[in-house]
Structure formats: structure tokens, C-alpha cells
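Colleague: sequence first, then the predicted structure:
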Amino acid sequence: MVVLAKRFFTMIKELTQRPYRKRIRVVHKVPIDQEWDKPVSFARIKEELSKSSDIIFRDFILRGKEDIPCSLGMVDGLVDKDLLDAYILRVIMVEAVDDPVFQEMTLKNVNDRLLDLFTPANEVKKIGRLGEAIDGMLSGDAVLFIKESQEALVISARGWSDRGVGVPQNESSIRGPKEGFNETLRTNTSLLRRKIKHPSLRLVSMKIGDLSKTDVVIAYVETIADMDVVGEVLKRLSRIRTDAVISGDMLEELIEDHPYSPFPQVSNTERPDIVAADLLEGRVAIMVDGTPSALIVPVTLPTFMQVNDDYYQRAMIVIIVRTIRYWGAAIALLAPSLYIAVTTFHQELLPTPLVLSLAANREAVPFSALGEALLMLLALEILQEGGLRLPKPIGQTIGIVGALIIGEAAVSAGLISPIMVIVIGLTAVSGYTIPYYDLAIAIRLIRLPLMILAGTMGFFGLAIGLYLSIIHLLALRSFGTPYLSPIAPLRIRAFFQDTFVRAPWWASRKIPDLVDVHDTKSGRKK
């Protein structure tokens, strides 16, 4: 019993511990990991890496004052071979042979002489640790080894194939830019640099993953961002201990404050213009190599109801569209619960003709209003999930035709009332007005317990569910920022500038203080 109790409490402790404070997916270290900080050894590196067929070592001899055996190490498919042949191998084996400086080259000064020789054409760095040489090769650089030296030169010659800058697939825009991130990290940072051409834009690089060594960049504007938030982001990322980070979505789950909350606490976007706008509001962006999107922290609930077109349309149009969007979210959350509560417990709230019409429609239905709603929502969720995983043309057909056929068949069979089909259809369409997919999923999850509470206790149960939801939202934090800011705590200027409405650009003299940022004019905190 003691052992079982100890295991139970250990399991509870692991489940309640913050994800970024514990090690996940532990892997056993290989011998080369223990030699990471040792001096460069060409023999050791070749012994370890030559087991893979895509690792290439090109051996040659530099004929200076003495013969110097060398080898150029690279990964086939990650380097630009034409660049290496034209600017590296041709230079040291053909063009520089008659150079007096080259002819005086010895084993002691070869790295310094080659460093001066390559500097005009390439980014070259001298290294002395074995781990740096392996990292350089596996990251796509070429490494020039002097076989009898404990130093090497890392030559930037990355040239793998990548997808060009294209139109974002999940965040379409009517009037805004049509460019989106791709899977190459350096391309993504260059797109961001084009938006913010100021020296205060900081791009901090780090590697995460014991095996994947995934490149991660943290971007922020130093003169605007709260450095406490930046420090917290860096601390959480540096604490992550895992074997691999394949995409940025994994980091999202590892760094959020409340991992058991259904509400998203990290924003995700494919658009460089949105990232730039968020950075200028004091937020921090996290970009991961191989992921065509960026993570944004901290975030608040109102930011998930905003889209990029809100900032390319006139303010009056944005106010109307945002109002429709918020009403759509409210209908998607409450419509089934209100229908269930009214038809089950509070018929006196409806006009008599409407009550008689509802009773006539539900006379032959064998299920309660709650049972009807649960069956229809289950069918809707199955259709949505099936349509999402199928190819796009087929998925749209399944979603529309399937819903029509199943709804009509259920009504004809007397299993579902026509009014319930209307309520669930309205709920589904209203849910599509929520622009952020993760928030839409959270609304779908919360909708189920609200329906059950409404079906068992009426408006009283619905009120309890809403109160609990609001209390949960008030307790949420995203990197220390209240989740309902600027509603709670109330920040008047931000509330009227860019929350339910968007103020005209000529009236927005300062950035909205949705998070604690530095004033761009005075440099002081607001």
C-alpha cells in the first residue's frame, strides 16, 4: 500500500508540474555526446559520421611551405556544391597556389591564412571544439579540417531546396499582403526584417532538442517589449529538455502557463505582417526552423477575435464586422444551451403560438431536447473532422452534403425535430465566425458541459457554468499577462482603441497597452 500511494503521489506531482520544468522523452546519450567539448579531432569525427551515406569527406593536400593534409566535410543535399567548388576548392587548389602568402603556409598558421583568404567570399568562422564542428556540418555548413590540427574552419555554404514564399493557406487576406512564412528559418527572419527596419529589433538564436538540435529564434523589439517577459520566454525555452522538437506546435504546449486549460495561451500565425504588428505592441515571437508559422506571447482573449483584415479596412467597417464576430461566438457557445433550457424548464418565456409550434414539432420525437442536441452535435463533429482530414474538394462536399442528408433523414424518421436542426445549423455556422481555430475548439469543448447543465437545471445550471468559465478565464495568465486584459483588469484606452472596436489610425497616437510595454516616445513604462 505504501508503494502504491507513493507511486500515486509521484504521478500527481508529474501531472501538475509545469511542462517546461521537467524532462520529456528522455534518450540515452551516445559516446560522442560525452566528447562534445573536447578539441577538434578529424579522425574521431570521421569515425562517427562516416557511418551515414550522405556524409561526404573530400580529402586533398595543400602544398604550401609544407604539405598539409586537409579534408572538407559536408552533408550531401544541405550544401551548395557549386559555391564550394567556385569559392573554396578552386581558390585554395588553383587560384592561390602562386600567391607568396599561400606558399609560406605551414601547419601552425594554415587556419589563420585560410581565414583571411576566404573572408571576402564567404562567412567563415574558426572553431576549436568537436561539438561545434559536428553542429556545423549537420546544420548545412561545410567544415574544413586540417587533419593534424585541433582547429577547423566552418564555411557557410548552405544550399538546400526549400519552398518559396507563398500565400498563407489558413489566414487569407482581402486587402493585406499575400506573403507567408515557409519552412526555412532564415527566410522567415528576413521577411520580418523587411517589416521592421530598426536596430532595436532583436533576433536571439538557440537550439532545442538533444537529437534534433532545432534552431529557434526569439524576436522582440527591445525599446518596446517588457524585458521581464522576454527573460521569462528565454528561461522557459532554455529549460526544455527533450530529444527532438519537430515543429513549433510542440513548443506551444511546453511553454504555456496552464496546460490543462482548453483556451489557447499562445498565438500562432503564418503571416509576417501580423508578427511585426504584435512585436510593435510589445509581444515576443518564437520562430522554429521547419515550421511555416510563428508563436506569439503573451496573448489575451480579445486578440484571438481579431484578424489581419481589421487593420486594412476602415475603422467603421471593422467595428461592424467585429460586432458580428462576437455575436457569432456568443451564438456558437450558448444557442444549444438556451434552446434546451427554454424548452425543458422555462416554456413560460416564449409566446404561446411559438410554444404550441415547438410542441407540435417535437410531439413524435422520442428523445429529450438534451438528447436531440447531443446526437446532432455528435454527427456535426464527426462530419467536421471527416471533412477536415479529406482532400479539400472532397472535404467540402462531405461537410455540406452529409449535413443536409443526415439532417433531412433524421427529421423524416422522427428522430430529430426540425427546430433542432435549425439551432444546430445556426450554431455550426456561427462557430465559423471565430477566426482562430484553437479558440473555436475551446468553444466547442465548453459548449458540451453548458448543454448538460442547462438540460438538468435550466437557466440556473447555465448560469453556474458561465460563472465557472468566467472565473477560469480571470485566473488564466499568459506569461504573467491577465488573459482578459484589457477588460479585466480594465484599461480604458486599450479597451476603446483595439478590443471590441478599433479606433481610427488618426486617433491612435500610442500603441494599445494590452500588455506591459515601454512607451515608444519616452522609453518609460506605461
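Modeller: Thanks, I have the structure now.

Colleague: drop to CA atoms for contacts and neighbour counts, all remaining ones
Modeller: Fine.

Colleague: which helix in the protein has the most residues?
Modeller: helix 315-344 (DSSP state H).

Colleague: which elements pack onto that helix?
Modeller: helix 369-389, helix 418-431, helix 437-457, helix 459-475 (3 or more Cα pairs under 8 Å, 6 or more residues apart in numbering; DSSP states H and E).

Colleague: from the chain's centroid, how far away is whichever helix or strand comes after the last one?
Modeller: On the C-terminal side of helix 459-475, the closest following helix or strand by DSSP states H and E is strand 477-478. Distance of strand 477-478 from the chain centroid (Cα atoms, centre = their mean, to the nearest Å) equals 16 Å.

Colleague: give me the contact list for the following helix or strand past strand 477-478.
Modeller: The helix or strand immediately downstream of strand 477-478 is strand 481-482, counting by DSSP H and E. The contact list for strand 481-482, computed with Cα atoms under 8 Å, 6 or more residues apart in numbering, reads P298, V299, T300, L474, A475, L476, A488, P489, V515.

Colleague: got the angle for the longest helix of the chain vs helix 369-389?
Modeller: 140 degrees (axes from the mean of the first three to the mean of the last three Cα atoms, to 10 degrees).

Colleague: also this one, for the comparison:
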Amino acid sequence: MRWRSFLQRNNTKNNQAENFSIELVKDLNENIKNLENLLGKPDDLVVRKFRVRGTNHRCAIAYIEGLVDTQYIRNQVMSHIQLDEDLNQIPDQKQALFETLYEEIMSATAVKKKKTLDDLSKGILSGSTIFYLDGLAEVFVISSQGWEKRQIQEPVSETLIRGPREGFVENIRTNIVLIRRYIQDPNLRFETHKVGRRSKKNLVVSYVDGVIHPDIVQEVNRRLQTIDMDDAPETGFIEQWIEDSFLSPFPQMMNTERPDKVAASLLQGKVAILLDGTPFVLIAPTTLGNSLQSPEDYYERWTVGSLLRVLRYIAAFIAVFLPAVYVALVSFHPGMIPSDLAFSIAASREGVPFTPFVEALLMSGTMELLREAGARLPKTIGQTIGIVGGLVIGDAAVRAGVVSPIMVIVVALNAIASFSLPAYSIAIAFRIILFGILILSGILGLYGIILGYIMINIHIVNLKSIGVPYSTPYAPTFYRDWMDLFVRLPITVFTKRPKYMKPMDKSSANKGDH
């Protein structure tokens, strides 16, 4: 009774998440009561007591309803214990019966022996079934996960015209299988961690041994071991905890729903971080150039991939600098604008009560509001609201004389450019920087834009991702890696892995920087 009273006191204090290394006792009923008190006697805890066929030995199973596959437990555990005639020949000795059940009777594939209450709580809360045998202070923890899960579908956030149509799901085991389908290499490694003091979620670090530099794996594991939080519901929590600089607007890790993108990154010598409960997988280290690349660059011919890559670099410049350049030229340097265009802009601005800076700030802020509204509304009307809302508000603002038509064009081009970037996280970073550059241009004109550009470059050069410079291969310069930077050369020339990753195996049959 001392164990049960101890657990009741801790349950009253709401300390269910503590680590109970309490040894089990031999009494079946006492063990079950201790488990119930530890879990707070939940309604979904199922306990089924019965006897082993042909004997007087009492036993029981316990599991959380909804977390296990009850059909699997019925067919692989209970049916053998209750119907197997070989049990009649076992001597009436509990330890011998226990070993026979483990070695000969249990047909479940994953069965472990445990002796502490802490092991039981971890197992049952993760979807395992506990098997008790009266008279023994030892149990079976049977892996029997069977909760409802989403089927494999096309990634929502990374759609492609050409390429695989399967994406990660919320089940980490399914995600591991998807990666193994792409990389059938015995050197592919999956290291499991537990994150969350209370949630104790599975986190898996994946890499290809013999390709990745060992220092990267060591550094990632070191940072993961420092995580101290109650729960990590999404990989965004992991990213924010282990990133190099929390003050930077730039994403220092890529997140993706695409198994092909993860597989290609692993073959380059990078690390993938998978978390149970989310379809988004982190890839580290990453660079600025990686953020402007898409898997589709490699699925199309190299000419098409190169054209798309160049367009993205132009779009990145437009997404950051176009409104600021317009404000600087109109407000501070009108002499740099061709005469016909200057007259046209002046005529369109006649009667507008705001300065170009205020005008650009208002329109950019309105566009951000429309984007946020479109993202939060249901899909069937979200895109419609974004497009129609932009057209209606822009037209109404021009008719009312609040903004000029040329400003509507500038902001629209800026929005289209940001939408063309393949990574949502880098597009968000550029949208944040846009307002900073806009303010500098409103104060100093082109000099402010140049100053902002210099500050961005200084920040990027000093930024790192898991110790790898974020600006590589621009600076430090690796000219060989430029073959897959501004343009994408033919696949046949990619015989080496990225030099800046310092891979242990430098040769590669093909490049896969997705």
C-alpha cells in the first residue's frame, strides 16, 4: 500500500509527469492500482483481466483506448494466451510461464520486458499495451500503436508542376519509411531523441554516415540535448531553440513537407530533423542560395531550371527593393527618371495628399493585411478575397485620389515577386526587410537603400547555420559550387558534392540539391 499512497500524494500535487523509477510489485491488483493512480484514473484507460489457458494464473492487459490497434492485441496477444493448447504442458511455475510466453507464445513483433512504473507510463502513453502476470514484478510492454492518422497526400505548401506527389504526414514512422524509400543505403542513420519534459515526443535526427561531416552531427545532437520545454508541438519550436541567431529575419534551417527534398539534402551531407506530430521536417545547415532553389529546377531540363533560377533572383530583388527604389527616385532623385516617365508619374500623383513614402507604406501594409486574411480564410474563398480585395481596394483608392496608379502597380509587382519565391520562410524574411529598406529610402533616398543593402550583406556574411556560413558559396567563395547557384548546369556535370559542406565522400553520381 505504501506505493499506492505515495502515488496518490504525487497525483494530488499534479506531478504525474515526474520520472517514477519505482519497482513493480508482485501483486497484480496493486500494480494496476498504481498505474491508475499515476495516470489519474482516466476514462480511456482499459484494463482487461483474465486467466492463462489451462492454468490458475491471473493476468491482465492495460492500454489507452484510441492509441492502440485493438484488433492487433486481440489476434496477436489475447487469442494465443487464451486459446493456445501448448500452455497446458507448461509447469505450474510463474517465471517459466512468463519466459515461455515471451519466447514461444507471444506473436507480437515488438515486445520488451520492463520492471519500473516509469517504463510502464512511457509505454502506455505512447500507444503500447502492458501485459501483467500475477506474482511477478515484471511486465511485457507490447508495441501496438494504432491511432487514426492522415493518409499520404500531395504537399500543400510546396506544389510542383513536375515531381513526386507525396508528402510527409504527422506520423514520424511513416515519414521515416518515406525517406528510406528514396535512400536505400545501409549507411542511412536515424537517431532518436525525446523532447518535452511532459510530452516526451520522439525526435529523430537523420543523416548518411560516411557522407556528412561528423562535426555537423555532433553539433546538432549537442544543441538538441539542451532543449528544455514542456512540449514541442511543431518543428518550429526546435528550429527556434537550436538556431544560431534568434535576432535574424533569415531562416537558418529549411522546413519542407517533401521527402524527395529531404533525401537530396541528406545525400549532400546535411541533417534532417523529424518530429512526431508534424509533417514539416527541418534541414540543416542551409544557406541563402538554398532558399532560392526548388526541386523542380532538377526535374526539368537544365535550360528551364536555369531560367527559373534567374527569375527567382530577380524576384528576390524586386520583393525587397522595388517600393524603396520608387520612393527614392520620386522623392529625392527625380532627375534620374526619364523625362516622359517623370511627367507621367507627376500627372498620376496630382491630387494625392500623401508623400510617396507614406503612400508606399500604406499600400504595403494593406497588402500584408490582405495576404494574412487570405491565408486565414477557408481555401475556397481565401484566394478570392486576396485577389478581389486587392483589386477593389486598389481601384477604390485610385478613384478616391488617395494613392496614385503607379504606386498600385509597384506594390502589385512587389507582391507577385514575393509569391514567386519557393520557400515561404525566406519570403517572410524579405517582406520584413522591405519595410526597413522603405524607411531608409524615405529618409535618405538612394543612399539609404545602399546603406540598407550594405547592412544586409554584413549581416548575411556574419550569420551561420549550424556553424556553416550562411553566405556560402558566395563568401567564402567556392567557385565549383557556383555551377548550381545562379544557374543550374546539366546534371552530368554534378560529379561532386557541395564543397562548402566538407563531405567525407566528395564524389556523387548526381547532384540533388533540392
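Modeller: Arrived safely, thanks for sending. Note that the coordinates shown come from a computational prediction; the quantities given were computed from them, not determined experimentally.

Colleague: any idea how far A400 of structure 2 lies from K201 of structure 2?
Modeller: Between A400 of structure 2 and K201 of structure 2 the computed distance is 55 Å (Cα to Cα, to the nearest Å).

Colleague: tell me which of the two has more neighbours.
Modeller: More crowded of A400 of structure 2 and K201, by other Cα atoms under 10 Å: K201, with 19 against 12.

Colleague: under the alignment, what does that one map to in structure 1?
Modeller: Mapped onto structure 1 by TM-score structural alignment, K201 of structure 2 lines up with T214.

Colleague: what about that match, distance to D135 of structure 1?
Modeller: 11 Å.

Colleague: how about A410 of structure 1?
Modeller: 61 Å.

Colleague: the very next helix or strand once past the longest helix of structure 1 vs helix 418-431, what angle?
Modeller: Next in sequence after helix 315-344 of structure 1, counting helices and strands by DSSP H and E, comes helix 352-361. Angle of helix 352-361 of structure 1 versus helix 418-431, following the same axes, to 10 degrees, is 100 degrees.

Colleague: okay, buried residues for helix 352-361 of structure 1 please.
Modeller: Under the neighbour-count criterion of 16 or more other Cα atoms under 10 Å, helix 352-361 of structure 1 has V355, L358, N361 buried.

Colleague: leaving out sequence neighbours, find the closest residue to the first one.
Modeller: The one in question is V355 of structure 1. Once flanking residues are discounted, V355 of structure 1 sits nearest to Q347: 6.8 Å by Cα to Cα, 6 or more residues apart in numbering.

Colleague: what does the second one give?
Modeller: For L358 of structure 1, ignoring the flanking residues on the chain, the nearest one in space by Cα to Cα, 6+ apart is I419 at 7.5 Å.

Colleague: quick check: the aligned residue for the one you found in structure 2?
Modeller: Aligning on TM-score structural alignment places I419 of structure 1 opposite I406 in structure 2.

Colleague: my read is that its match contacts S348, right?
Modeller: Yes: here I406 of structure 2 reaches S348: they are 7.2 Å apart, a contact under Cα atoms under 8 Å.

Colleague: could you find the counterpart of V46 of structure 2 in structure 1?
Modeller: Checking TM-score structural alignment: V46 of structure 2 goes with I56.

Colleague: could you do A475 of structure 2 as well?
Modeller: Match for A475 of structure 2 (TM-score structural alignment): A488.

Colleague: map M376 of structure 1 across to structure 2 for me.
Modeller: Under TM-score structural alignment, M376 of structure 1 pairs with M363 in structure 2.
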